[in-house]
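**Q** Fold the stuff below for me.
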Amino acid sequence: MGAVTAEARPWTAPVASGPVTATVRLPGSKSMTARALVLSALADGPSEIRRPLRARDTTLMAAGLRALGVAIDTSSDDAWTVEPGPLRGPATVDVGLAGTIMRFAPPVAALADGTVTFDGDPHARNRPLRPIVEALRALGVVVDSSPSGGLPLVVHGTGMVEGGEAVIDASGSSQFVSGLLLSAPRFGKGLVLRHEGPPVPSAPHLRMTTHMLRAAGAVVDESVPDVWVVEPGPLHGHTWEIEPDLSGAAPFFAAAMVTGGAVTLAGWPRDSWQPVGTLTELLTALGAEVSQGDDGLTVRGTGELRGIDADLSEVSELTPVVAALAALAGSPSSLRGVAHIRGHETDRIAALAHELGKAGAGIVEHPDGLDITPGPLRPATFETYADHRMAHAAAVIGLASRGTELTDVACTSKTLPEFPELWAGLVTGS
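**A** The predicted model follows:
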């Protein structure tokens, strides 16, 4: 049932002729939109999702929940409406290449009455899923999976999940925890979920999950490290205000830093559920000035890019763009704490090592990161690996390196379909 992927679109990255100065309005956060869709589908009344992200991952999520019997109207770009209904199979869910769908939707499917089949793009079958599958089985759900514990997956829902206690190793992805927590209020006994293993990456995404659960009326206790307790109870319909996507803003901020310009992300809330503090520290260490005002979040280039020694485990989605900045910096960098991104859309550590090396950087690859020594830039063709963040990294390199070609820029449709046009307008000032 593999998804139809967009035809490859080769692209020449535009070179910056001067400082990039602009205000950008970006679509909503993928992470918040995905969570809002799931919580709304499981609620006891209607919900509205304001300024959602319309992109491949989120439209596939909406389609998957629709297949389970949820009425979702995505006709407006300003607000989507969700009317929950009885969850039922048989249904088929196309996850595309989205970790959010393959990890958030199976626990929802376990609450459906009937059989739900999951599959997606070819590479989706390589993305880790076993911890969710094993946790659902421990909670009494019958799940058929591939020999590796991943896709294709069949969840045999009975209309209810008893719930109780489960132990999980979520060191491969915080989405394993989020996926179980989002459905847990609907489990008969709720859920006590315990993580055992190396640290869970992307802690800010877990905080977003628990914040949003509480906003929908759930009772969640995360006071004990690596243990999450969700009480059984209703989730309420809610109006979700989706913030601009912070990870999606990273290449635009990088453009200001590389060119000595200034980029403002409009509509940024003063109280955010995304890790803006961590991003600020990181970009400041790299040589930027970051400020927040009524007009949004602004990043200014100071004319200097500095190498950094950084643990990126909390903000691993930023690794490709940070690695590109490190390749353009004035001194070497060491990036670590991101072993789990080898299981993202592609093995991002290996992919970055290969592509940045082609562009002239000296690279030492480690199990959990990269050492990057900037070198003389040379024209290169960047393979994008069907990975939107790899395309973002290549675009950042292209700001300073004429002749940077991308094998495919269409992969940016995963989270920001208008990226090539937005980027070209930003860089050329048109």
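**Q** can we go C-alpha only for contacts and neighbour counts from here?
**A** Fine.
**Q** how about the strands in the stretch 101-250 of the chain?
**A** 113-119, 142-144, 153-158, 164-168, 191-195, 220-221, 227-230, 239-241 (DSSP state E, counting those that start in this stretch).
**Q** Tell me which of these sits nearest to Ala6.
**A** Proximity to Ala6 (CA to CA) singles out strand 113-119 among the strands of the stretch 101-250 of the chain, at 17.4 Å.
**Q** Now do the end-to-end distance for stretch 153-164.
**A** Start-to-end span of stretch 153-164 (CA to CA, to the nearest Å) is 23 Å.
**Q** outside of that stretch, which residues touch it?
**A** 87-89, 106, 109-119, 139-146, 184, 186-192 (CA atoms under 8 Å, 6 or more residues apart in numbering).
**Q** now the other sequence, so there's something to compare against:
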Amino acid sequence: MNATAAPKKRRWEAPYAEAELDAVVRVPGSKSMTARALVLAALASGPSTIRRPLIARDTLLMVEGLRSIGVDVDTADDERWTVAPGAFKGGTEVDCGLAGTVMRFLPPVAALADGPVAFDGDPHARKRPNDGVIKALRDLGVAIEDGGRLALPFTVNAAGRVEGGELAVDASKTSQLVSALLMAAPRFEQGLDLRHVGDRPVPSRPYLDMVVQMLREAGAEVDDSEPNRWRVAPGELQGREWVIEPDLQNAAPFLIAAVAVGGRVTVEGWPTETTQAGDRIRDLLTQLGSRVEWSRGGLTVVGSPRPIPAELDLADASELTPSLAALFGVNRGPFTIRGVAHIRGHETDRISALVTELRKIGADVEEFEDGFRVNKGGATTGTWKTYADHRMAHAGAVAGLVIPRLRLDDVACVSKTWPDFASVWERTIFGRGNAEGAEA
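**A** Just a heads-up that it's a prediction; the model follows:
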């Protein structure tokens, strides 16, 4: 099967936990770091290696997108990819699938090609907002044909160069807009002086810390000393070795599982210092009454199955929302999540989808523009819809821990960031020794 193709739907009965957990889990590499490493390697002046990359649909779509514009990416060794940059070529097409990283990170790179580059993706991807990138590139003088949609499909009519200079954007919908522009900025003739001018702050700020740090590691000169302003000087990026950390967003449901039913779950190799937004789960689970400790070669959560009611602002760690929502949806409340209005534009409208599915299991939920409140959880079994969204599948898996015979209408959507999620989840819950994921 083509690993970049949209997966065929697969129904799945989420494992019901009949006892407390005791598991050690290995998760694959960070999608966010792998995607950024691939783009920075493609923009560099020499070859790079990427160790322990994430092998999943999103990252393979990024690989194929880069190959289509002339970058040589060798993925023969699952543990070590090599990237040999070349002149970017036009007259080609990029399949974005459902990957926000591809549809946002590659257009600024494609703007440096010698001809037009067409972008399209899955039907769901055409509903995802991409007005930020399209408007920003137009403001930089890049011609884009989009039929007035400000979304996929569109064509970047590249002319081989981008002037750069000063640019004002509203990045309140997604931090990926800022990341996309910053990574390509060293190749702009004047670099980039980027300002965020939206009424709301840029969400998911740790991702910006990640991209600034990685740019500096590649030799870029980046000044982010002023709030909502990033200045990147023109210059060469250096080829280098990138070592990818475990994906802490993908790890979070496993730690949350220990809270849902009690017991201990360890994620191997959890970094002691990281810019990944998923690292915030440590503090959140402590706040909810569980014990978090470094042991057994990683980060261990000793869970309390009765979390403390809380009101959480997840603006900087919104990917944690679905699994936490499921935890709250099967517990006595009240629990509130706010600050995540931007996740309405993710793979699906996650706020609406979560509220719908939580109500189906019998939870009493109030919906807000930027989040929701669970007044009391439920335990009604049935079918949990995943909306072609890997995080919604994670949420359904968490809910199924305490709701017998809860079925997900599609678990195959997890291929986006972790094709082996379901099998690793089953081994974790059913206690078949250490649970190892896809090659990391």
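**Q** what's the TM-score here?
**A** Superposed pair, TM-score by TM-score structural alignment, normalised by the length of structure 1: 0.97. Supporting alignment: 428 aligned residues with a CA RMSD of 1.2 Å.
**Q** circling back to that earlier point, of the contacts of stretch 153-164 of structure 1, select the buried ones using a PyMOL command.
**A** The PyMOL selection below is limited to those of the contacts of stretch 153-164 of structure 1 classed as buried (16 or more other CA atoms under 10 Å):
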select buried, resi 87+88+89+106+109+110+111+112+113+114+115+116+117+118+119+139+141+142+143+144+145+184+186+187+189+190+191+192
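**Q** which stretches of the stretch 251-400 of structure 2 form strands?
**A** For the stretch 251-400 of structure 2, the strands defined by DSSP E, counting those that start in this stretch cover 263-268, 291-295, 298-303, 310-313, 332-338, 364-368, 371-376, 383-384.
**Q** Residue range in structure 1 corresponding to the last one, please.
**A** Per TM-score structural alignment, the counterpart of strand 383-384 of structure 2 in structure 1 is residues 381-382.
**Q** what does the fourth one give?
**A** Aligned by TM-score structural alignment, strand 310-313 of structure 2 falls on residues 308-311 of structure 1.
**Q** Check the offset of the matching stretch from the chain's centre.
**A** 21 Å (CA atoms, centre = their mean, to the nearest Å).
**Q** And for stretch 20-29 of structure 2?
**A** Distance, centroid of stretch 20-29 of structure 2 to centroid of chain: 20 Å (CA atoms, centre = their mean).
**Q** quick one: contacts of that stretch?
**A** So stretch 20-29 of structure 2 is contacted by 52-55, 244-247, 250-251, 254, 258, 261-269, 296, 418, 424, 428-429, 431, 433-440 (CA under 8 Å, 6+ apart).
**Q** Looking at these, which are in helices?
**A** Secondary structure from DSSP state H places Asn250, Ala251, Phe254, Ala258, Val261, Val424, Thr428, Ile429 of the contacts of stretch 20-29 of structure 2 in helices.
**Q** which one in structure 1 is aligned with Leu237 of structure 2?
**A** That one, Leu237 of structure 2, aligns with Leu235 by TM-score structural alignment.
**Q** Now for its match, how many residues are close by?
**A** 24 (other CA atoms under 10 Å).
**Q** Next, the contact list for it, please.
**A** Counting by CA under 8 Å, 6+ apart, Leu235 of structure 1 makes contact with Leu39, Leu42, Ala43, Asp44, Pro185, Arg186, Leu213, Ala216, Gly217, Ala218.
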